[in-house]
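K.L.:
Just need the structure, nothing else, for what follows:
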Amino acid sequence: MGKILGEYGYRTTAVKIDPYINYDAGTLRPTEHGEVWVTDDGGEIDQDLGNYERFLGLDLPRHNNLTTGQIYHTVIERERRGEYLGQTVQPIPHITDEIKRRIQEAGEGFDIVLIEIGGTVGDYENEPFLFAVKGMEREIGEEHFLFVLITYLPVPSHVGEMKTKPTQQATRMLSEHGIFPDFIVCRAEKDIDEVRKKKIQIGANVPTDHIISAPDMKTIYDIPLTLESENLGKKMLRKLGLNPRDNPDWAHWEQLVRRSREPINQIKVAMVGKYIEIGDFQLTDSYISVNQSLVHAGVAWDTRVDITWIDGNKFEKGELSLDYLDEFSGIIVPGAFGGGGAEGVMMAIRHARENNIPFLGLCYGLQLAVVEFARNVAGIEEATSEEFEDDSEWKVVCIQETQREVLEENRFGGSMRLGAYAAVLKKNTRVLELYEQSGRLREDEQRIHQLVENSHEAFRVGQLMLDRDKVVLERHRHRYE
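P.N.:
As a prediction, the model looks like this:
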């Protein structure tokens, strides 16, 4: 929806509301909640914000994500400072007022704000947020506000009929909060028919042309085109009393979608990680931003990137042969924490190095690449990372000094150095060449950094950019593409 409104000339931003008590998503297990999205200003956010950025073309700040934990934390801090002047601080109005303040703050400088309240209609934890947005509608005027219900229409396999009852129940429960959807977007396996639309219209009192079909698509990037096929953008603007500022031009977007659907080329990439399997299922959302980066790169080169997710433990346990990796065009090891499962991942990294398979290590993957190189090339057989063994004398990757006190006090939440930072890249390196080709260099932000000498004289890796906070390593002569 934000992409569509942007095509009509309106500067649109998005706010994601997560009703959990956690302050942010930083301490949530990827296998439970999916990947943590890190914003440019260092926020640790629900992965949905990453999708917002990809569609809107914006770098959204951390304050565009609200959690119950943040709201209560702010209100309690203000109460402790005496800012409420002796009032009895309560969910209404103090909590709901803070919710409204945060939403208004996020919307400054934009024409339209999309507010997503996460969870399911009927969740108790959503009550304050529903009350707050209903209050905002009253305060700014209903002509400047509209409600969209995203609902799912299941097709039970033993029945074979699309069911509308969950949608009808959702609208009924919303009405108990004084919220009546202006639009209902219906997620389903296939397009909803007129019979189903009529049922929803009667039960929800929503015009049939405001009941929008959103069937399963090959890619999420098909969705704006599907919604626009029912003129959702114009209908939303009409409800808000706005006229289109621009005529949407979907030609470039359609080309990107065509490339993602029907690419000329195809490659296979192995993603070797820790947070891959949970029970009998694979949770690829644990690395969704890496996944989407590969999709985007593939579209740019008119290439489909087939990603195979591999749990590194399978190599260590002998459940999977390392030779299996030979059929891939490249191997990526994404982020993770802790020593569990690290040996299997390092086996994959060693195989990539010894067999000249293009390799990219991100964060945790870079750590393990350094440890693997130290063990098997530099001859430091007991090389490790301080993250895995803090008492080892053969640590080739060490914890930042600024983090030691944090870890000693078990302050894990909100303690990492995160976000976008300027970096200095060494000349005549592949990584510098790649950034130059993509136009991502900003020389005005470059600073000179002192290289840190490794304590083990026998161990040297090609250092492209290295200071106490930032590391990029490149192994010379190793095939990259």
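K.L.:
For the rest of this, base every contact and every neighbour count on C-alpha atoms.
P.N.:
Will do.
K.L.:
what secondary structure does V89 sit in?
P.N.:
coil (DSSP: H, G, I helix; E, B strand; the rest coil).
K.L.:
again, but for the one 10 residues further on
P.N.:
Reducing the assignment to helix, strand or coil with three-state DSSP, the entry for I99 is helix.
K.L.:
wait, doesn't it sit right on L130?
P.N.:
No - applying CA atoms under 8 Å as the test, I99 and L130 come out as separate, 10.1 Å apart.
K.L.:
this one next, for a side-by-side:
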Amino acid sequence: MARFIFITGGVVSSLGKGLASAALGALLQARGFSVRLRKLDPYLNVDPGTMSPYQHGEVYVTDDGAETDLDLGHYERFTGVPSRRSDNVTTGRIYQTILTKERRGDYLGGTVQVIPHVTDAIKEFVLADTDDTDFVLVEIGGTVGDIESLPFMEAIRQLGNDLPPQHAVYVHLTLVPYIPSAGELKTKPTQHSVKELRSIGIQPNIILCRCDREVPEGERKKIALFCNVRPENVIQALDVGSIYEVPISYHAEKFDDRILDAFGLSAPAPDLARWQEIHRRWTQPEGEVTIAIVGKYTGLKDAYKSLAEALYHGGIANNVKVNLEWIESETFEKEDAVAHLEEVDGILVPGGFGYRGVEGKIAAANFARNHRVPYFGICFGMQIAVIEAARNLSGLEHASSTEFGPTAEPVVGLMTEWVRGNERETRSKDGDLGGTMRLGAFDASLKPGSHAAGIYGTTAISERHRHRYEVNINYVPRLEQRGLLFSGLSPDGQLPEIVEIPDHPWFIGVQFHPELKSKPFDPHPLFASFIKAALDQSRLV
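P.N.:
Alright, predicted model coming up:
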């Protein structure tokens, strides 16, 4: 039977529970165990699919088409275990399930309550499909004391009693702040956070202290005394230079040892060779490149979390440092793109929704094409590249997307149907927004001899999608006559998946999101190739 590790957070948000969970999962893997990671999100949205990136950061998409929390991206990048729809649940989804049952009469007229109905639904989610896994790590979103997280806290408290002895361990991540005026670290916030946790019936086994400097032994003993844990189970989580150094840092602090002790288990020392090699490449690069990311959510880097990490993975693959220059696309609607892009080694236009900043992205694609700078367009970035080429190469001066309103030249239009496996899926223009895009993994066929096929080393690929607009297949012949090559199509030949310019050093747009499958120990081939092209570009300057 699986053993469960519940990770809660206290004092403040954004301490890194997701990274802590992912790094611990990687350490347990390195000791020979199988792991699965899950996230409980307390907000009332059914999923983050309709939330603004400024509110929530990026939406991470799984192979099976779930729109999930960005922490699931950390889980995959650190462990390589593909996340599933069953690995992320929100309060909204829990209540949606319960209310559907109530309307159907499943509760036989009984009063539906938070306890036991909501907590039972949460426990059912936590326990589902875990029999073939050694450890299930469950991160609870938010901060202890938040009113919306109470049902989740109660559910994991109950699980501590429901599961067999030594099958549940609680890890509490807190902040130990340094007060410059006092010249010391303060343990009181951690004490109060643990007090709040214990007041709802959860005694943490391990306290993970986020801090920017060493926590002296005296302070650790103080935390242990006031929080009712053993001194060796007060573990510091120091700031490090890269998130991929975290597994190494945690092992140095014996975090994984203490976890196994709490379960009464032993295991061989972890094999951290791949993490040490990643760390070496990160700290000892043999060169550097600068990539401009021209987007519309650049004010919040978490909106492009997987994208940034995939670019870093491309740097790891080429043993170079990748500098990211975040540029708000609206800038190019007021200023000349040359002033901002002439010094960069590569240009990437990521996904996005809506008309704001579109003309600036088109200007970036135009600059990359004309100045022969490596260009990578992802999802919306591919559509932008096609619209730019339609206007400036094919003479379609009114080329646009129906996403922005009626247009005489709908080079990009709304999809209303597509094929998933043997099933045809349909959507309505006036339908709900949530969960209605083309979501999840879809196959694509690449043209033999194309640049894309050469990069992948195959003509059959599967990539994750999240979009509802698509390049109009009817414009493909005219665009190909003017120098574009649609080198990737859906298996039925109806949906363009990859476009490239064969006589350009590196100009590729993809309708899918390759960043979602990239890992530091297995960089996505498109990102590795793009960074290699950027490195070649830097040597030309």
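K.L.:
List the TM-score for the superposed pair.
P.N.:
Overlay of the two chains. TM-score (TM-score structural alignment, normalised by the length of the first structure): 0.92; 464 aligned residues with a CA RMSD of 2.0 Å.
K.L.:
Of I99 and L130 of the first structure, which one has the most company?
P.N.:
I99 (25 against 18; other CA atoms under 10 Å).
K.L.:
What's the match for that one in the second structure?
P.N.:
Using TM-score structural alignment, the equivalent of I99 of the first structure in the second structure is I122.
K.L.:
next one: L227 of the first structure
P.N.:
Per TM-score structural alignment, L227 of the first structure is aligned with Y250.
K.L.:
One more: V121 of the first structure?
P.N.:
V121 of the first structure maps onto V144 in the second structure, by TM-score structural alignment.
K.L.:
Tell me how many other residues surround that match.
P.N.:
By other CA under 10 Å, the residues close to V144 of the second structure number 25.
K.L.:
before we move on, what about the one 5 residues further on?
P.N.:
The burial count assigned to S149 of the second structure is 19, neighbours taken as other CA under 10 Å.
K.L.:
contacting residues for the closest residue to it other than its chain neighbours?
P.N.:
Once flanking residues are discounted, S149 of the second structure sits nearest to P42: 5.2 Å by CA to CA, 6 or more residues apart in numbering. Under the criterion of CA atoms under 8 Å, 6 or more residues apart in numbering, the neighbours of P42 of the second structure are 90-91, 140-142, 148-149, 152.
K.L.:
Could you identify the residue of the first structure that aligns with P42 of the second structure?
P.N.:
With TM-score structural alignment as the criterion, P42 of the second structure pairs with P19.
K.L.:
Next one: its match relative to A25 of the first structure, how far apart?
P.N.:
Distance, P19 of the first structure to A25 of the first structure, by CA to CA, to the nearest Å: 11 Å.
K.L.:
and what of L441 of the first structure?
P.N.:
From L441 of the first structure across to A25 of the first structure, the span is 30 Å (CA to CA).
K.L.:
Among the two, which residue is more densely surrounded?
P.N.:
The residue with more neighbours, out of L441 of the first structure and A25, is A25; 25 against 17, by other CA under 10 Å.
K.L.:
On the three-state scheme, that one is what?
P.N.:
Recorded secondary structure, A25 of the first structure: coil (three-state DSSP).
K.L.:
if I look at it, how far off is D311 of the first structure?
P.N.:
23 Å.
K.L.:
Stretch 342-352 of the second structure corresponds to what range in the first structure?
P.N.:
Under TM-score structural alignment, the match for stretch 342-352 of the second structure is residues 326-336.
K.L.:
mind listing what's buried in that stretch?
P.N.:
Buried residues in stretch 326-336 of the first structure, counted by 16 or more other CA atoms under 10 Å: 328-336.
K.L.:
and these as a markdown table, adding secondary structure and distance to L473 of the first structure?
P.N.:
Shown next, in a markdown table, are those (DSSP: H, G, I helix; E, B strand; the rest coil; distance: CA to CA, whole Å):
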| residue | secondary structure | distance to L473 of the first structure |
| --- | --- | --- |
| F328 | coil | 22 |
| S329 | coil | 21 |
| G330 | strand | 17 |
| I331 | strand | 16 |
| I332 | strand | 15 |
| V333 | strand | 14 |
| P334 | coil | 15 |
| G335 | coil | 15 |
| A336 | coil | 18 |
